[in-house]
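J.: everything below, folded, please.
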Amino acid sequence: MQAAQTTIDAGEVAKFEAMAAEWWDPNGKFKPLHMLNPCRLDYITSQIAAEFDRDLNATSPFEGLRILDIGCGGGLLSEPMARLGAEVVGADAAERNIPVAQIHAEQSGLSIDYRHTTAEALAGAGEQFDAVLNMEVVEHVSDPLAYLTACQQLLKPGGIHICSTINRNPKSFAMAIVGAEYVMRWLPKGTHEWSKFITPDELYKLIEQAGLSPVDRKGFVFNPVTWSWSLSDRDLSVNYVTASLKPA
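T.: Now for the predicted structure:
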């Protein structure tokens, strides 16, 4: 069944189109993602390895797995997944991100299938994946439930969906918008809309409504003293990540 293509927010896409060329500049507009990326990868790789009984110390632990990085941007997550041996499809609704990602992958000697497309279009085409990485995207779509439903349709039975976003509370407004956009100037003003942020309980409910079974959630916590990110079992007050499974 083809999913309705209703979730793309043209204004949100335009924001990231304007920043496309800076994806691989660790001191550019995507500096927060470069800083967060090791922590994100630690969570993603451990969840996938646990679900599919893979040894991360092996040469290509994700060999044989097909992974979708939806909202791939310049490929900050797609490339590590490919290095771990996975067959990777990177998809983004912002067309200008795709050539940036393709060129960087070629320069890195990696084979990644990058596409200018949407989750809904991929689901409508019958694409199937062992894992769907849905990181920092759900707060930018117009219809989170329809979007998450498309992600569910893209998973094989028993597949894993990893989704991160930003909590909605006064602290997240202070840190993700005032701090990141106005004080630190890590992101252009207007990158995020606080009203689109989603609480962990709201996201769990949406994930369940989409037909997935949530199994884990953790916080990404920034330490301004060590200038680093870490995972937390308890602090989901700003950035957080969830893992859910498609029933076999």
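J.: can we go C-alpha only for contacts and neighbour counts from here?
T.: Noted.
J.: which one's the longest helix in the chain?
T.: Secondary structure of the chain read by DSSP state H shows that its longest helix is helix 31-52.
J.: and it, how far out from the chain's middle?
T.: Using CA atoms, centre = their mean, to the nearest Å, the mean C-alpha position of helix 31-52 is found 10 Å from that of the whole chain.
J.: the following helix or strand past that helix packs against which elements?
T.: As assigned by DSSP states H and E, the chain's next helix or strand after helix 31-52 is strand 66-70. With contacts defined as 3 or more CA pairs under 8 Å, 6 or more residues apart in numbering; DSSP states H and E, the secondary structure elements packing on strand 66-70 are strand 87-92, strand 129-135.
J.: to compare with the earlier structure, here is another sequence to fold:
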Amino acid sequence: MTSQAHARSSIDPAEVERFSRIAAEWWDPKGKFAPLHRFNPVRLGFIRDQVLHHYQRDPTARRPFEGLRLLDIGCGGGLLSEPMSRLGFETMGVDASARNIGTAAAHAAEQGLVIDYRCSTAEDLLAAGEGAFDVILNMEVIEHVADPGDYLRSCAQLLKPGGLMIVATLNRTLKAFALAKVGAEYVLRWLPAGTHDWRKFLKPEELRGFLAGAPVAVDGPFGVAFDPLSGRWSQSGDADVNYMMTVVRNAA
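T.: You can find the predicted model right below:
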């Protein structure tokens, strides 16, 4: 395992190692990351709609986000970074696992995409003055870090004034324990056992609390639910398991 841990880093080395071991499988739609491949369409739709509305971009444009700078923090193998690049964003993908970054960079090169991939952390980006992002994607990451509050505040500081961050995570409810932990890992075996620690799932009010006093506006939760009959994910009023929230940094 390789990471550029900084003195204030909130990364959890055990979590980095867990994902590093299976880094080569990121782009296999039938492999260990198959659930993320199935989840991607609803994530991408939500991201696109939120950014189109926030920046008043043309929804009919082929690359509607030209001129905007995006950070995909905890990018893994690049499952979101690549479509973001295709939509016109100047994209940086950051992950604490060097193996994940290697997989992501190799796949992007094969696709002819220019993405700035780095093995780093949110805290290190902040310390290096790498902020001023128009959009930050913070998707299914916060439940894997050691200090979620410090991590989220660091990410918020990387936003430009008026910038938008989208956070996706899992709710700490009994329903989430039954479905996202026991069901997904041990019954259906969608995920390797031990992928998630239910105790690190976060309630929406906890996310709001982490940013209390920060110069941001937080909205949500926006629920996401799985339909076992169709095998598809969709946006939902039910935020008991998976949900997303938006964070907008106050304009200067």
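J.: any chance you could compute the TM-score here?
T.: The TM-score (TM-score structural alignment, normalised by the length of structure 1) is 0.96; 245 aligned residues with a CA RMSD of 1.2 Å.
J.: ok, back up a step: let's have the helices and strands packed on strand 66-70 of structure 1 in a markdown table, adding distance to Arg185 of structure 1 and mean neighbour count.
T.: A markdown table is the format used below for those (distance: least, CA to CA, whole Å; neighbours: other CA atoms under 10 Å):
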| stretch | distance to Arg185 of structure 1 | mean neighbour count |
| --- | --- | --- |
| strand 87-92 | 25 | 23 |
| strand 129-135 | 21 | 23 |
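J.: separation between the most centrally placed residue in structure 1 and Ala243 of structure 1?
T.: For structure 1, the residue whose C-alpha lies nearest the mean C-alpha position (CA atoms, centre = their mean) is Met135; its distance is 1.4 Å. Distance of Met135 of structure 1 to Ala243 of structure 1, given as CA to CA, to the nearest Å: 11 Å.
J.: kindly report the same for Arg83 of structure 1.
T.: Remark: distance between Arg83 of structure 1 and Ala243 of structure 1 (CA to CA) = 22 Å.
J.: which of the two has more residues huddled nearby?
T.: Set side by side, Arg83 of structure 1 and Ala243 show more neighbours around Ala243, with 23 against 19, by other CA atoms under 10 Å.
J.: trace the residue nearest to the centre of structure 1 over to structure 2, please.
T.: When structure 2 is aligned by TM-score structural alignment, Met135 of structure 1 is paired with Met139.
J.: repeat that for Asn97 of structure 1.
T.: With TM-score structural alignment as the matching criterion, the partner of Asn97 of structure 1 in structure 2 is Asn100.
J.: mind listing what its match touches?
T.: Applying CA atoms under 8 Å, 6 or more residues apart in numbering, we find Asn100 of structure 2 in contact with 19-20, 23-24, 76-77.
J.: rerun at 7 Å
T.: Counting by CA atoms under 7 Å, 6 or more residues apart in numbering, Asn100 of structure 2 makes contact with 20, 23, 76-77.
J.: and the gap between the counterpart of Val241 of structure 2 in structure 1 and Ala94 of structure 1?
T.: Mapped onto structure 1 by TM-score structural alignment, Val241 of structure 2 lines up with Val238. Val238 of structure 1 is 25 Å from Ala94 of structure 1, where distance means CA to CA.
J.: tell me where structure 1 has helices.
T.: Listed in chain order, the helices found in structure 1 under DSSP H are 10-18, 31-52, 78-83, 97-107, 119-124, 144-153, 170-172, 200-209.
J.: shared neighbours of Met135 and Ala243 of structure 1, anything?
T.: Taking CA under 7 Å, 6+ apart as the contact definition, Met135 of structure 1 and Ala243 share the neighbouring residues Cys163.
J.: wait, Lys203 of structure 2 touches Ala168, no?
T.: No - using CA atoms under 7 Å, Lys203 of structure 2 makes no contact with Ala168, being 11.4 Å away.
J.: which one's more surrounded, the two?
T.: Ala168 (22 against 19).
J.: quick check: chain neighbours aside, which residue is closest to the residue mapped onto the more buried one from structure 1?
T.: Here Ala168 of structure 2 is matched to Ser164 in structure 1, going by TM-score structural alignment. Residue nearest to Ser164 of structure 1 in three dimensions, not counting chain neighbours: Val241, with 3.9 Å by CA to CA, 6 or more residues apart in numbering.
J.: same question, Ile22 of structure 2
T.: Going by CA to CA, 6+ apart, Ile22 of structure 2 has Lys32 as its nearest residue, at 7.6 Å.
J.: list the contacts of the residue mapped onto that neighbour from structure 1.
T.: Taking TM-score structural alignment for the superposition, Lys32 of structure 2 sits opposite Lys29 in structure 1. With contacts defined as CA under 7 Å, 6+ apart, the neighbours of Lys29 of structure 1 are 22, 186-187.
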